[in-house]
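Q: have a look at this prediction, sequence included:
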Amino acid sequence: MTTARRTRMSPQARRDQLIEHGLRMLSDRALDQVSVEEVAEAAGVSRALLFHYFESKQDFLVALTTAQSQRMLECTEPELSLGDPLAIARASLAAFIDYVSANRSAYLAILQGVGASDPAMRKVADDTRAVMAERVLNLADLLHLQRTPLLELAVHGWVTFSEQVTVRWLRDENGVTREALIELITQSLPLLATTASGLSTSDA
């Protein structure tokens, strides 16, 4: 591979460039297979310069995970203009499944591979789940549901359920279509939410 000609960039622009090259590599390989040497070469910089922006390879991988999670959150932003909360949830879920399907190697590595055992990686994953759960909880008013600790617990559980069912589907679709997967996860939300809202915290 021919090293690209180095150009002068601001520190933030250079950091963003290195992350972008890393994200491209994640399209066809697992997270732990990303090579900082290849990233540096593609960006036209030395390996030493890459480590000027990132303390270690692990720090670089965490930055990649954070960037990818942010992109996923951006593409799954709820379309509130749809009006119906179930339609909003379905559209976001469809975007989520499409995103992780297109980035399955990196996604599976983050949740069940090298990322699952690293505290910094887990924090990125937990923070991402928290944003997703908050988005669903913000639909509570449209569903005429009161936000309670039990409802919050149920929604956080639904986010994890959605994630794990999608992971299982990515590993072995087993004849289940994308549309059936979307409906399974979407339809489970109102059932869980209404059950949680019908119980008091003391009942639980």
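A: Received, thanks.

Q: CA atoms for contacts and neighbours, from now on please.
A: Will do.

Q: helix/strand/coil for the residue nearest the centre of the chain?
A: For the chain, residue 69 is the residue whose C-alpha lies nearest the centre (C-alpha atoms, centre = their mean; 4.1 Å). For residue 69, the assignment made with DSSP: H, G, I helix; E, B strand; the rest coil gives helix.

Q: for the nearest residue to it once chain neighbours are set aside, grab the count of nearby residues.
A: Once flanking residues are discounted, residue 69 sits nearest to residue 128: 6.6 Å by C-alpha to C-alpha, 6 or more residues apart in numbering. Residue 128: 17 surrounding residues under other C-alpha atoms under 10 Å.

Q: just give me the neighbour total for the residue nearest to residue 4 when sequence neighbours are not counted.
A: Closest residue in space to residue 4, ignoring its immediate chain neighbours: residue 44 at 4.3 Å, by C-alpha to C-alpha, 6+ apart. For residue 44, the neighbour count with other C-alpha under 10 Å is 16.

Q: hold the first one in mind and look at this next one:
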Amino acid sequence: MTAHTPAPRTRLTPEQRREQLLGLGVELFSSGSIEEISIDRLAEVAGVSRGLLYHYFGSKQGFYEAVVQRAADDLVVQTAPIDDPDPLARLQRSMTAYVDYVVANEQGYRSLVRAAAGGNEALRRIYDDARLALTDRIFRDDTAGDLIPDTPATRLVVRAWSAYAEEAVLDWCADPRGIDRAGIVRLVTDALPALVAVAG
């Protein structure tokens, strides 16, 4: 079933129904802004009433926040580094997965970045929590802990680098001419140890 094909009405447990609605919401979010998700259309596709959707999420805003939270959780999970003794290889794998995630969910990701910058406090919190999860694991052994010492200076550098990586990948998605996927991954990956070296 796609997000455009109404589902036959079926009995699901409350948890299954909630997961179904979240899945459909994330699917729609990946290709458009959160505000473009039509609650009426979503209810029709899921084969449920609009009232039932509100029963699970409280309000349209509650549903939007749950969808964005699920998308952010997916980003953190999908960019988890591989088990490799080389910290640079772990970082590169994580950044490759990040680029792939942004490419696959470009419009929704842009929507989240805009909403977080635009003053929506709930979405800002979700965005900040996801970014913190991504940057904090740089200092643990699972990403690049052997490569980057944990100091106040390097934490500042990593926070700035994460903003650079996000902007670079989004700009590349908008205009990829002259650089391929491997090139953008290399560009954002190699920048981090270089910046850390400058910070001493």
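A: All right, it came through fine. As the structure is a prediction and not an experimental result, all values here were calculated from the model.

Q: residue in structure 2 matching the residue nearest to residue 69 of structure 1?
A: Under the alignment (TM-score structural alignment), residue 128 of structure 1 maps onto residue 130 of structure 2.

Q: who's in contact with its match?
A: By C-alpha atoms under 8 Å, 6 or more residues apart in numbering, residue 130 of structure 2 lies in contact with 72, 73, 75, 76.

Q: is it possible to mark the buried ones in those residues?
A: Buried members of the contacts of residue 130 of structure 2, counted by 16 or more other C-alpha atoms under 10 Å: 72, 75, 76.

Q: sorry, back to before: looking at it, the residue nearest to residue 4 of structure 1 is touching residue 8, isn't it?
A: No - using C-alpha atoms under 8 Å, residue 44 of structure 1 makes no contact with residue 8, being 10.7 Å away.

Q: which part of structure 1 lines up with the longest helix along structure 2?
A: Using DSSP state H, we find that the single longest helix of structure 2 is helix 152-174. Mapping helix 152-174 of structure 2 onto structure 1 (TM-score structural alignment) gives residues 149-171.

Q: show me what counts as buried in that stretch.
A: In terms of neighbour count (16+ other C-alpha under 10 Å), stretch 149-171 of structure 1 has its buried residues at 150-152, 154-156, 158-159, 162-163, 166-167, 169-170.

Q: ok now that stretch, how far from the chain's centre?
A: 13 Å (C-alpha atoms, centre = their mean, to the nearest Å).

Q: likewise stretch 16-25 of structure 1?
A: 17 Å.

Q: could you do stretch 132-143 of structure 1 as well?
A: Centroid displacement of stretch 132-143 of structure 1 relative to its chain, using C-alpha atoms, centre = their mean, is 18 Å.

Q: identify the residues contacting it?
A: For stretch 132-143 of structure 1, contacts defined as C-alpha under 8 Å, 6+ apart pick out 73, 78, 84, 85, 89, 146, 147, 152, 155, 156, 159.

Q: what's the strand or helix carrying residue 92 of structure 2 aligned against in structure 1?
A: In the assignment (DSSP states H and E), residue 92 of structure 2 maps to helix 87-104. Counting by TM-score structural alignment, helix 87-104 of structure 2 falls onto residues 85-102 of structure 1.

Q: among the buried residues of stretch 149-171 of structure 1, which one lies nearest to residue 16 of structure 1?
A: The closest of these to residue 16 of structure 1 turns out to be residue 163 (C-alpha to C-alpha; 27.7 Å).

Q: measure residue 111 of structure 2 to residue 90 of structure 2 for me?
A: 28 Å (C-alpha to C-alpha, to the nearest Å).
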